[in-house]
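Visitor: Predicted structure and sequence below. I'll ask about it afterward.
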Amino acid sequence: MAQRHHDLTDSAAGPAAPPVTGEALAGHLRGQATEFLRALRLHRETGGGPNGSGGGTADAVDAARALRRSARRISAGLHTFRPLLDPGWSEEIRPELAWLSGTLALEQACESRLDRLLLALHRLSGATTVPTQTPGAGTGTGAGTAVSVSVSVSATAAAAAATTTTTQRTAPRPSPDRGNLTVGAAKAGALLDRQLTLARTRAHSTALQALGSSRFHAVADKVAVLASEVPLAPHAATTDPRPLAAAAEERLTDAVAALPLVTAGHPYNAEALIHGLSPDPAPHPQDAPWHQVRLLLRLHRYALEALHGDDAPLDVRLLSAGQALDRHRDASEAAAAAAQAARTPRIAPATAYALGVLHADQRHEVEAARYAFQRSWQKQTIGTGTS
C-alpha cells in the first residue's frame, strides 16, 4: 500500500519559513540538557529512590522518568545528527546516556512485567482474586527435574490432572483446562512474584549505585556543559539538518519493509506461536527485527522533535504504530519471564502448566501487537501533517 511521509528535505515549509540550520539542533539539545538538570535537581530534593520506590514520592517518580526522557532524546539527537557535532565529544557521551537511561528503566520494567503477568494469570484462570505471594508457594514435591515451558500444553495438562485432581479449586462452571490452570495459577503467580520482585530489588540497588557513582557524575557534568554550549562541527551553522532526519526516516521505512507484514496481517499467526514455544532460553529470534523497528521509530520521532520543537506535527500513524510496538516489547519480555520461571527446578506439574499457558498467552499478545502495527502502519491518514 502506498504511504505518504513527511518531506523533511523540503527547503521551506512555507513562503516565509526561515532556513533550518544546525542552530535548531543546538537549541533542541540545550533544551533537553536543561530538562535533564531540572529533573536531577528535583530528584535530589525529593530524596526518593531512582524510580520512586522504597518510600519515594510521586515527585521522585516523575523526576526519574524525566531523567530517562531527556537522556534518551539527547542520545538520539547525538546519534541522528552526529555529522553536525564534534565527533569525539558526541561519541564519548552518547553511550553513557544510553547506559543511564537503560539502568533507570530496569526497576520500572520489572514492576510492569510482574503486573502484566499476574493480571494475565487472573484473566486466564478465572480466579476471583489476582494471584499473590503465598508462603511456600511455587514449589512441588516429586517433580524431580526442571520442567520446561517447551512441554506441550496437552501433555502438561495431563500431568497436572493426574497429580492434582483431588486439590482442584471450584470455579463457576470451569472447563477442564480452566480447572487445571486454576490449580497452578496461584503457585505460578507466587513464583513470578518472587523472581521479579527480586529482580526489581536488584535493579533498584543498581540504579542507586549508578546515581551515586563517579560515572554518573561525569555524565551530569557533560550535560551541564551541553546546557550552555553545544559542541557543533564548524560547518553546522550553515548546514541543513533535515537530510539527516530524512535519512533516519528512510532507515525506519527500510526496516519496516523487511518485516513479515503479510504474516503479521493475520490476527493469528500459528507459525510464530510454535516458534514462541521453543525451549531455547535465548531471546526469541523473531522479535529482534521488531525491537529494531521500535528503536528506529523512536529515533524518527525524536528527529522531528529536534527540527520542529513544540511545533512538531502530530502524526497519528506514528503514535499508534509506536504504541503497538511498545505492546509488542512488553508482551515479548513477559513471555520470556514466564518461560524463565518454568525452567525453575522441582516445580509442580500444575505450576508448569500454568506458566506454559501464560507463556502462550503472551506470545499471542505479541502476534496481536504485530497485527495492530501492520494495520496502523499501512493506514493512510487523510489530511495534512500526518502520513
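Guide: The structure has been received and is ready for your questions. Numbering: from 1, shown residues only.

Visitor: going forward, measure contacts and count neighbours with C-alpha atoms only.
Guide: Fine.

Visitor: any idea how far Leu29 is from Glu305?
Guide: Separation of Glu305 from Leu29 (CA to CA, to the nearest Å) stands at 11 Å.

Visitor: Which of the two has more residues huddled nearby?
Guide: Set side by side, Glu305 and Leu29 show more neighbours around Leu29, with 25 against 18, by other CA atoms under 10 Å.

Visitor: Just say helix, strand or coil for that one.
Guide: Recorded secondary structure, Leu29: helix (DSSP: H, G, I helix; E, B strand; the rest coil).

Visitor: gap between it and Val230?
Guide: In this view, Leu29 and Val230 are 7 Å apart by CA to CA.

Visitor: How is the residue positioned nearest the centre of the chain assigned, secondary-structure-wise?
Guide: With distances taken as CA atoms, centre = their mean, the chain has Arg329 as the residue nearest its mean C-alpha position (4.9 Å). For Arg329, the secondary-structure state derived from three-state DSSP is helix.

Visitor: Who are the contact partners of it?
Guide: For Arg329, the set of contacting residues under the criterion of CA atoms under 8 Å, 6 or more residues apart in numbering consists of 291, 366.

Visitor: Going along the chain, name the strands of the stretch 51-200 of the chain.
Guide: Ranges of strands within the stretch 51-200 of the chain: none, based on DSSP state E, counting those that start in this stretch.

Visitor: Show me what stretch 135-146 is in contact with.
Guide: Counting contacts by CA under 8 Å, 6+ apart, the residues outside stretch 135-146 that touch it are 186-191, 342-349, 351.

Visitor: now, which of those residues lie within helices?
Guide: Members of those lying in helices (criterion: DSSP state H): 186-191, 342, 349, 351.

Visitor: okay if I get those residues as a markdown table plus distance to Ala255 and neighbour count?
Guide: As requested, the ones in helices among the contacts of stretch 135-146 are arranged in a markdown table below (distance: CA to CA, whole Å; neighbours: other CA atoms under 10 Å):
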| residue | distance to Ala255 | neighbour count |
| --- | --- | --- |
| Ala186 | 41 | 27 |
| Lys187 | 41 | 28 |
| Ala188 | 37 | 35 |
| Gly189 | 37 | 30 |
| Ala190 | 39 | 23 |
| Leu191 | 38 | 26 |
| Ala342 | 33 | 29 |
| Pro349 | 41 | 29 |
| Thr351 | 39 | 30 |
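
Visitor: Now flag whichever of the residues you listed is closest to Asp311.
Guide: Of all the ones in helices among the contacts of stretch 135-146, Gly189 has the smallest distance to Asp311: 45.8 Å, by CA to CA.

Visitor: Please tell me I have it right and the closest one contacts Ala120.
Guide: No. Contact between Gly189 and Ala120 fails when scored by CA atoms under 8 Å: they sit 9.9 Å apart.

Visitor: Gly56: what's its closest spatial neighbour, skipping adjacent residues?
Guide: In this structure, Gly56 finds its nearest non-sequential neighbour in Gly48, 3.8 Å apart by CA to CA, 6 or more residues apart in numbering.

Visitor: before we go on, here's another structure to hold up against the first:
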Amino acid sequence: MAQQHHDLTDSAAGPAAPPVTGEALAGYLRGQATEFLRALRLHRETGGGPSGSGGGTADAVDAARALRRSARRISASLHTFRPLLDPGWSEEIRPELAWLSGTLALEHACESRLDRLLLALHRLSGATTVPTQTLGTGTGTGAGTAVSATAATTAATTATTTTTAQRTAPRPTPDRGNLTVGAAKAGALLDRQLTLARTRAHSTALQALGSSRFHAVADKVAVLASEVPLAPHAATTDPRPLAAAAEERLTDAVAALPLVTAGHPYNAEALIHGLSPDPAPHPQDAPWHQVRLLLRLHRYALEVLQGDDAPLGIRLLSAGQALDRHRDASEAAAAAAHAARTPRIAPATAYALGVLHADQRHEVEAARYAFQRSWQKQTIGTGTGTS
C-alpha cells in the first residue's frame, strides 16, 4: 500500500505557527555565517594542526568541524531556498562552500576509517585487548598500530548496535589461526595507506585554507554575516513550501530504496558483489548515500524554519544515525578492498583483508536493516495507511 507523506519531525500538533517569511532564512544564514567566521578565527589561532598527529589540539579539531558544519548548512540552505535568494550570488558561492566542506572533511574521514578498520580487525581476530596508543604517532610497523580509548569505545558501541539490529544475519566465520597471522600485517598496511591519505588530506586542507579561492569564499561569507542578498519578493514569501519540497524529495528517494531486500537481515546479493575484484563503487550503495544527503537537506531546512536549536525528532535522529553507519561501513569496506589489491602481499594478509571487507559489507547490510526497521516503525506509528 502506498505510504502518504508525513511530518518527519515527530512533533505534536500545537497552535498555529506564526507567519514565516524569507526573513527567517536571512536570520539563519547570518547566524551560520557568524559561526563560520568564529570558527575560522579559532582555526587560525590554533594553527590548524592535524588531529591525532601530536601537532594539533582539541580546539583545532573543533574549529575545523565547526567550519565544515557552517559551510554545509549555508550551502544546503542556498540549495533548498534558492528561489528566495539572488540567483547569481547563490549559484556562485554554493559550489565553493561545498568544495570547502568536502576538502575539510577528508582528513577526519581517513582517521575515522582507520579507527573502524583496526577495531574490526581486533574483534575478528579474537584479540582480548585493544591497544590504547594514539593513532598516527607510529609509522605503521606491525601490530603496534592502535586506536584511542575513546574511539575504541565509540566504535565498539556502534558494532554492538549494528549487530543487534542485524540479529539473525550470518557473520563471517574466519579461520582464527590464519586471521591472527594476517591481522597484524593487514593492520600495518591499512595504517600506512590511511595515514598517508590522512596526511595528504591535511596538506590539501591547509593549502585550500591558504588559497585565493578560499579567501574569496571567506569574503563572501563575511558579507553574508551582515547582509543576505534576498530576492525582492522574499520578504513576503513563505519558505515552508520549499522546505516541504525538500521533504518530498527525501520521501520519494526513500520509497525508491530496495527496502524489501533490506528488510531481510542478510542480503547475499550485496555481499557477493562486494567480494568481486571490481574496484568500482558498490552499485547498491549510491541510492542510500543519496538518501543520506537528502535527509541532511531536510534537517537543515527544518533548522531554517524552527531554529538550529530545535529538538531533532526521533525519526530523523535514528534514520540519520543508520545512514551514517551505512556510509562509514561502505567506505571502510572499500578501503579494505583497496588494501587487498596491494601487489605482492602475503596470502595471510590478503585473507585477513578479505574477511575484514566481508565484515564491513555485513555492517552495511545491518545499517540498511536498521534504517528500514526504524523508518517503517515510525510510519506505522503515524497512522499513515500502513498495517
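Guide: Thanks, I have it. Treat the numbers as computed from the prediction; the structure is a model and nothing was measured.

Visitor: In a helix, the residue nearest to Gly56 of the first structure, correct?
Guide: No. The assignment for Gly48 of the first structure by three-state DSSP gives coil, which leaves it out of any helix.

Visitor: Run a quick neighbour tally on it.
Guide: When counting by other CA under 10 Å, one arrives at 22 neighbours for Gly48 of the first structure.

Visitor: and it, what is it in contact with?
Guide: Taking CA under 8 Å, 6+ apart as the test, what Gly48 of the first structure contacts is 54-57, 60-61.

Visitor: make it 7 Å
Guide: The contact partners of Gly48 of the first structure, taken as CA atoms under 7 Å, 6 or more residues apart in numbering, are 55-57, 60.

Visitor: Pull the most distant pair out of the residues you listed.
Guide: Looking at the contacts of Gly48 of the first structure by CA to CA, the two members farthest from one another are Gly55 and Ala60, with 9.6 Å of separation.

Visitor: the more surrounded of the two?
Guide: Ala60 (25 against 10).

Visitor: From Arg200 of the first structure, how far off is the more buried one?
Guide: Note on Ala60 of the first structure: its distance to Arg200 of the first structure, by CA to CA, is 17 Å.

Visitor: One more: Gln292 of the first structure?
Guide: With distances defined as CA to CA, the gap from Gln292 of the first structure to Arg200 of the first structure amounts to 25 Å.

Visitor: Name the residue in these two with the higher neighbour count.
Guide: Taking neighbours as other CA under 10 Å, Gln292 of the first structure and Arg200 compare with Arg200 leading, 20 against 15.

Visitor: would you list every one of the helices in the stretch 151-300 of the second structure?
Guide: For the stretch 151-300 of the second structure, the helices defined by DSSP state H, counting those that start in this stretch occupy 176-209, 212-224, 240-255, 259-262, 268-274, 285-306.

Visitor: Superposed on the first structure, what's the mean shift for the second one?
Guide: Average distance between helix 212-224 of the second structure and its aligned residues in the first structure, after superposition and using mean CA distance after the TM-score superposition for the first structure, equals 0.5 Å.

Visitor: elements contacting that helix?
Guide: With contacts defined as 3 or more CA pairs under 7 Å, 6 or more residues apart in numbering; DSSP states H and E, helix 212-224 of the second structure has these neighbours: helix 22-46.

Visitor: repeat for the longest one
Guide: Contacts of helix 176-209 of the second structure with other secondary structure elements, assessed using 3+ CA pairs under 7 Å, 6+ apart, are made with helix 87-124, helix 347-382.

Visitor: what do we get in the second structure for Pro172 of the first structure?
Guide: When the structures are aligned by sequence alignment, the residue of the second structure matched to Pro172 of the first structure is Pro170.

Visitor: and what of Tyr302 of the first structure?
Guide: So Tyr302 of the first structure corresponds to Tyr300, using sequence alignment.

Visitor: Check Pro267 of the first structure too.
Guide: Correspondence of Pro267 of the first structure to the second structure, assessed by sequence alignment: Pro265.

Visitor: One more: Pro234 of the first structure?
Guide: Aligned by sequence alignment, Pro234 of the first structure pairs with Pro232 of the second structure.

Visitor: From Gly48 of the second structure, how far off is its match?
Guide: Noted for Pro232 of the second structure: a distance of 40 Å to Gly48 of the second structure, by CA to CA.

Visitor: Give me the number of neighbouring residues for Ala268 of the second structure.
Guide: When neighbours are defined as other CA under 10 Å, Ala268 of the second structure has 14 of them.

Visitor: Equivalent analysis for the one 5 residues further on, please.
Guide: If you count neighbours by other CA under 10 Å, His273 of the second structure ends up with 14.

Visitor: With Ala334 of the first structure instead?
Guide: 27.

Visitor: now do Asp59 of the second structure
Guide: For Asp59 of the second structure, which is what you asked about, the neighbour count (other CA under 10 Å) is 18.

Visitor: what's the closest non-adjacent residue to it?
Guide: Nearest-residue entry for Asp59 of the second structure: Thr46, 6.7 Å, with adjacent residues in sequence omitted and distances by CA to CA, 6+ apart.

Visitor: Also Ala225 of the second structure?
Guide: Once chain neighbours are set aside, the closest to Ala225 of the second structure by CA to CA, 6+ apart is Arg30, at 4.4 Å.

Visitor: Now do the same contact list for that neighbour.
Guide: Contacts here follow CA under 7 Å, 6+ apart; on that basis Arg30 of the second structure touches 224-226.

Visitor: Could you rerun that using 10 Å?
Guide: The contact partners of Arg30 of the second structure, by CA atoms under 10 Å, 6 or more residues apart in numbering, come to 36, 74, 221-228.

Visitor: what's the answer for Leu42 of the second structure, then?
Guide: The neighbours of Leu42 of the second structure, taking CA under 10 Å, 6+ apart as the test, are 36, 48, 59-60, 62-64, 66-67.

Visitor: which among the residues you listed gets closest to Thr154 of the second structure?
Guide: Comparing the contacts of Leu42 of the second structure against Thr154 of the second structure with CA to CA picks out Asp62 as the nearest, at 17.8 Å.
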